[in-house]
Structures are given as C-alpha cells and as structure tokens.
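> Attaching a predicted model along with its sequence, questions to come.
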Amino acid sequence: MLGRIRTVADPAGGRRRVRREEIDRVRAMPGFPESLRDRVKTVGTADGAALMDITPARFTRLARAGVLTPVKWYVNRYRAVVWLYLEEELRQFTASADSTVLLTGRAPEGLRTRLEEGTDLRARNWRSRHAGFLLRQSEDPWERAAAGASLLDPVQLSEVVRDPYERAYLNRLKPEPLTQAAPESPTSRIVERIVTADDPNEISWLRANVILTLEEARRLRPAPRPGRPPISASPRPHPALDPVPWPTAHVAGAAPGQWVHETLPPEGRMPEPDEDGRREEPRGLFKWLRRRRT
C-alpha cells in the first residue's frame, strides 16, 4: 500500500498481483533487500518521537495538526487506533531546516489554535494519502471511480451515482476491506469512521472526483446490467394440483426488471424430445401420475 512496488489487478477479481518484471526491478535495486526494508519501515508514536528527539506529546500534536501524515493504522485489542508513520519520512522531516522551529521552539499560533479547537487531521490525511495510492494503482476509470467511492458514505454515493447498477458495479470494484471484524461490531464501527470522509472540503473533492471519473468510465464501457432484450413468450398456467405458486427467478437474458415464472409443462403433455431424440424423464408429481396410468 506504500506504492513502492507496482501491482496489477487480478482478472479473476482476487488480490492484486506483482508482475515478474517488477520483481526483477525490485531485486536489482542497490542494497536489496535491506534498502527496500528501510524504505517501508514504519514506527509508532513512541519510536517516532525518539527518532526525532522530541517528546511523544509533541509528536502527537504535530500529527494531530497535520504536520506528520500517518501511512498505516490498526485497532488494537483495547479498541484504540494506533497510527504508524514511515521512518524514512520522519528522518527527512527532522533533517529539514524548516522543521527546526516545530521540533524545538514554540508552535506557530495558527497551529496552536487548531489544536486548542480539538482538530485532529490524522484520519483525513491518511485518507488523502490512501486515495492517492488507490488512484495510482489502476488506469481503469471504473476502478479509479471505485477508489474515490470507497471513501464516501452510502448516502453521499447515492447522491452522486443515481444508477443502482453503476453503484453495484462500483461496490464490486471497491478495494478490500481493512478489517475482518463482524459488521456493526465496535472495531468495525471504528474502521468505518476512519475510512469515511467527514470533512466538507474532503467530501466535495471526492464527489467531484467520482463524477469526473465516471464520465470517462461511461465512455469506455457501461456498467454491467442483468439481461438482454426481454424474452417474448406466452406464460403457461401452473399445474392444477399445485396449490403453491412457483417462486419467481431472474433468468439470464431477461431485461432489467423482467421476471418470469418457471412452470412445469401442462398436464397431459410430455416434454419435447431433446436433440438426440430422447425424452426427458418426468419428475415429481408427473412421474407419479404416469405410474398410476401404467
């Protein structure tokens, strides 16, 4: 999820894959594999603060104010969110001369004001970073639209994408869920809160992104729809001895919204022979009636 290794979508809809050429490229990197490990190594608040030679409290304030952007997170067994940061980025931030005042001096007034108001930009900054990663993962406009849609709540998505078939297609293309917790569980609710956009500016950007990407996707190909032109056939009556109507079932080839009843052949009529001249063996009630006649 860090974008260090290029992946491609699985045609069968499974997990993303890494091409052989990309594996060879990564292996050819100077210092592999230690260099790759260093680039993807993450640290938490305590280790990050020690790396930057500041207190954990100052580190947390910088992260809440949006100065430091988390790259990953997880919910621990106490249902607390643990934020993780790229060690490489923290080192670069510490080495920058522009960061000295934030690490050692008094925080700027604007930053202090935001913190006093209770601002916490960690989740929003993670979503922004995660959205960028998802958008870089694919060139397919439908998958790119699904990436933005995955960060909108269902109400916002239904306002932007009114076609139910398009919404269903986007939901099918959404990235894998970030938790395996049961729906409506406390952990699942925490995850949903973090991955769902809640800032008005963030929501507006995501909505605009989905709208623009969908326009491109529609020009490329329409969303899958269940069925082709409706089947024109006169309905046949249900057997007289069957008191319960047969359940309706959607038939492949029927147009959207078209439902047909599957019924048994009328009484007294044998099934039509198949291609090799054999007749289908009667089943159920008709098999029993045929035995009575013989």
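Happy to help now that I have it.
> C-alpha from now on. contacts and neighbour counts both.
OK.
> Now for Ile194: which residues touch it?
With contacts defined as Cα atoms under 8 Å, 6 or more residues apart in numbering, Ile194 is in contact with 123-124, 127.
> TSV please, covering the residues you listed and showing secondary structure.
As requested, those are exported to TSV (DSSP: H, G, I helix; E, B strand; the rest coil):
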residue	secondary structure
Ala123	helix
Arg124	helix
Arg127	helix
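> next, the one to line up against it:
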Amino acid sequence: MSGNTVTRAHSAFCASSRAARELELKRSEFDLAVHLGRIRTVPDEGGGGRRVARAEIDRLRSDPRFPESLRAGVLAVGTSEGAAVMGVPPARFTRLARLGLVVPVRFYLNRYRAVVWLYLAEELEQFATDGTNAFLLSGRTPEVLRSQLAAGVDLRARNWRGRHLGFLHRQTDDPWQRAGLLAGFLDPLKVAEIVEDPYERAHLNRFRPGPPAHATPGTPAAHLVEKIMTADDPDEIDWLTYDLVRTLDEARAEQPAPRPHPKPGPEPAPGSAAQKVTQPASAPPAGPPDPPGEPTRPTRGLLNWLRHRSG
C-alpha cells in the first residue's frame, strides 16, 4: 500500500522536460512561461530542480484555445518583428526600446557577438493599441526624449536586469538565495565591499544566477554576457546595494552562513602528559617508602611493604 502511495505522489508532479512536452512548448518557451508566472512550479524536495503539478498541467490544457493561447503569451520577437507588431519602422522601435518604453524579456548573442534583444509580442501589441501611446508611434519624437537619445541613453540592459531579477526572486523565499541573486547583478569588487566576511561571500556565490545566454567561459562572448548581467548605472547600483544589505540582515538573523569546523589537534606524543591516565582503583596501593639511608629501589620497597603487611 505504501508503494501505491509513493507512486501516486510521484505521478502528481512532472519534471520540467516532461511538462514542456505535455504543454506542447519548446523548452525555451516553457522556461519563459515559468519566468512570467504563466506556469506555476514547485521546488523538488530531492534537489532535482523545479517540478510542475499535474493539476497545473490539466488547468492549462483545459483552456479551449490550448495550446495557441499559451504559445501566444510567450512569443518573443526581435526588433524587425516587434516593429511589425507595433506598426512602426525598426529605427523608431529601437529608439522606444533604448528609452525603456518597451522592455526586453530575453537576449542572445548572434554569430557576430551582437546582442539580440527579444520582446514579448503580447506586450508590444498592448503598447501599440493603448491610445495614450499614439504620439510615440508616429510623428516627431518629443524633444525631451530626443535629448536623452542624443546623450546616449540606452535602458535595454538595465530594464532586462530588473525584469530578470524579478523572475528569479519569484522562485525562492530563502533570504540567502535572494541575497545571492542580488549579488549576482553587482560587480564582485562591490560585493566584497558590502560583504567583508569571506565565508558569507562563498555562501552567496552558491546562489549567484547563471548566465542567461550560452557562452564558453573566458571568451569575449562570455565577457559580454557578464557585462550585460552587471549593473552599471549609479542609481541601479545603489538600489541593489541597499536591497543586498537589507536581505543579508534577514539572512543572518535567520541562519548564519556555514563555516568550516575546527580541525582536530595533533595526537599527543607517546609518554606525554596528555596520555598519562590515573591509576585504576583496583590496582594495589604503592608500598611505603624505604627506610632512611637505604638506596631507593622500587622492588625492595615493595618487599618491605609485603613483609610488614604479613607480620
């Protein structure tokens, strides 16, 4: 009976790979849907990543427009496609993105190591159909926005970082993990200033988020991904620093960072004072001292004591 219970418990949840197949999504689409909160997941108690409840899969599949509705919600498009969705030229779309008016949801590096930003088609359509944004889609760009563009403003990376951090935060309630996520978006030297204890820094490193784009470590592509991951705006750095300090206080109060146990001392040398033990209670008492003037001989003293006792 216990075996049936275990089987039912395991069948109530699916691994991410199987859930993606049952929801008819590519793995990248599934991951994005999880990040967006479109698919609810739970942590695997065995440490095998996150899982999806069978009830959640059934809920999504019960939609009359499944799987089209689910796919439409995670459709990510680049600049050309995004411009077509909004009905604007690609150059205008890029300006809107640099100004932070549309926020990227993902990015990747192409073969030329150029950053390709991706946006949710659903959000772009909503932006274009909102009447209050009509003046941004045609005509002359307002002067205040043109001056920002002329000054070199580009909020795409910063906005992506904020969004990605929000995705990751939703996956954990543990303060040490949240602190590690925050530290992952700051320069390591800045983290060392904030977290002086090397054991705490080592513990935080366990929870640093991995790079969202694949690149061989040590390559120019990897350095570019790392640059995108790292906050560079003073306001953003200040905000992350404040949040990291506050979250660290919570983590320390809940549970200190693990530290190595003290190493045991060396074994005492044979015959040292540390190895001497008291005489057992069952051992015979020592004999009386030899008479004055006679040489000290342990054997003679013991014989004298025995004679004295027998007499």
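That came through fine. Here the structure is a predicted model, which means the values were calculated and not measured.
> Now name the helix or strand holding Trp73 of structure 1.
strand 72-75 (DSSP states H and E).
> okay, and stretch 103-114 of structure 1 goes to which residues in structure 2?
Alignment of stretch 103-114 of structure 1 against structure 2: residues 137-148, by TM-score structural alignment.
> actually stretch 130-146 of structure 1, not the one I typed
Going by TM-score structural alignment: stretch 130-146 of structure 1 matches residues 164-180.
> from the chain's centre, how far out does that stretch sit?
7 Å (Cα atoms, centre = their mean, to the nearest Å).
> Name the single longest helix found in structure 1.
helix 200-220 (DSSP state H).
> Quick check: it compared with structure 2, mean distance?
Using mean Cα distance after the TM-score superposition for structure 1, helix 200-220 of structure 1 ends up 0.9 Å from its aligned counterpart in structure 2, as a mean over the superposed pairs.
> Show me which residues of that helix are buried.
203, 206-207, 209-211, 213-214, 217 (16 or more other Cα atoms under 10 Å).
> Now whatever residue of structure 1 lines up with Val195 of structure 2. Nearest residue, chain neighbours left out?
In structure 1, the residue matched to Val195 of structure 2 (TM-score structural alignment) is Val161. Nearest residue to Val161 of structure 1, sequence neighbours excluded (Cα to Cα, 6 or more residues apart in numbering): Arg167, at 6.3 Å.
> Then Pro108 of structure 1?
Closest to Pro108 of structure 1 by Cα to Cα, 6+ apart is Leu102, at 8.0 Å.
> continuing past the helix or strand containing that neighbour, what's the next helix or strand?
Leu102 of structure 1 is part of helix 100-104 when elements are defined by DSSP H and E. Using DSSP H and E, the helix or strand that follows helix 100-104 of structure 1 towards the C-terminus is helix 109-116.
> how much does that next one stray from structure 2?
Mean deviation for helix 109-116 of structure 1: 0.8 Å (mean Cα distance after the TM-score superposition for structure 1).
> how about the strands in the stretch 1-150 of structure 2?
Secondary structure of the stretch 1-150 of structure 2 (DSSP state E, counting those that start in this stretch): strands at 13-15, 42-43, 50-53, 76-77, 106-109, 115-120.
> These: which one's closest to Pro220 of structure 2?
Closest approach to Pro220 of structure 2 among the strands of the stretch 1-150 of structure 2 (Cα to Cα): strand 106-109, 11.0 Å.
> which residues touch that closest one?
Against strand 106-109 of structure 2 from outside (Cα under 8 Å, 6+ apart): 76, 115-119, 160, 212-214, 221.
> From the chain's centroid, how far away is it?
20 Å.
> now swap in stretch 104-124 of structure 1 and tell me
31 Å.
> ok, and the closest non-adjacent residue to Pro211 of structure 2?
In space, Pro211 of structure 2 is closest to Val225, 6.9 Å off (Cα to Cα, 6+ apart).
> do you know how far the one you found is from Arg50 of structure 2?
25 Å (Cα to Cα, to the nearest Å).
> Ok, His35 of structure 2 next?
Taking Cα to Cα, one finds His35 of structure 2 at 12 Å from Arg50 of structure 2.
> what does Ala202 of structure 2 give?
24 Å.
> ok, back up a step: surely the residue nearest to Val161 of structure 1 is in a helix?
Yes - counting by three-state DSSP, Arg167 of structure 1 is part of a helix.
> Now do the contacts for it.
157-158, 161.
> picking that back up, and His35 and Arg50 of structure 2? Which one has more around it.
Neighbour count, other Cα atoms under 10 Å: between His35 of structure 2 and Arg50, His35 has more, with 22 against 17.
> Which residue, other than its chain neighbours, is closest to that one?
Spatially, and ignoring its direct neighbours in sequence, His35 of structure 2 is nearest to Phe167 (5.0 Å; Cα to Cα, 6+ apart).
> tell me which element that neighbour falls in.
Per DSSP H and E: Phe167 of structure 2 is located in helix 156-169.
> Summarise which helices and strands that helix is packed against.
helix 175-183, helix 220-229 (3 or more Cα pairs under 8 Å, 6 or more residues apart in numbering; DSSP states H and E).
> How about residues contacting that helix?
So helix 156-169 of structure 2 is in contact with 35-36, 97-100, 103-106, 178, 181-182, 185, 228-229, 231, 233, 236, going by Cα under 8 Å, 6+ apart.
> Return the set of buried residues in stretch 175-195 of structure 1.
So for stretch 175-195 of structure 1, counting by 16+ other Cα under 10 Å, buried means 187-188, 190-192, 194-195.
> can you check stretch 117-128 of structure 1 too?
Neighbour-count burial for stretch 117-128 of structure 1 [16+ other Cα under 10 Å]: 120-128.
> rewinding a little: need the contacts of Ile194 of structure 1 in CSV (columns: distance to Ala50 of structure 1).
Output for the contacts of Ile194 of structure 1, formatted as CSV (distance: Cα to Cα, whole Å):
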residue, distance to Ala50 of structure 1
Ala123, 23
Arg124, 25
Arg127, 26
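> tell me the contacts of the counterpart of Gly44 of structure 1 in structure 2?
Per TM-score structural alignment, the equivalent position to Gly44 of structure 1 in structure 2 is Gly78. Taking Cα under 8 Å, 6+ apart as the contact definition, Gly78 of structure 2 lies against 116-119.
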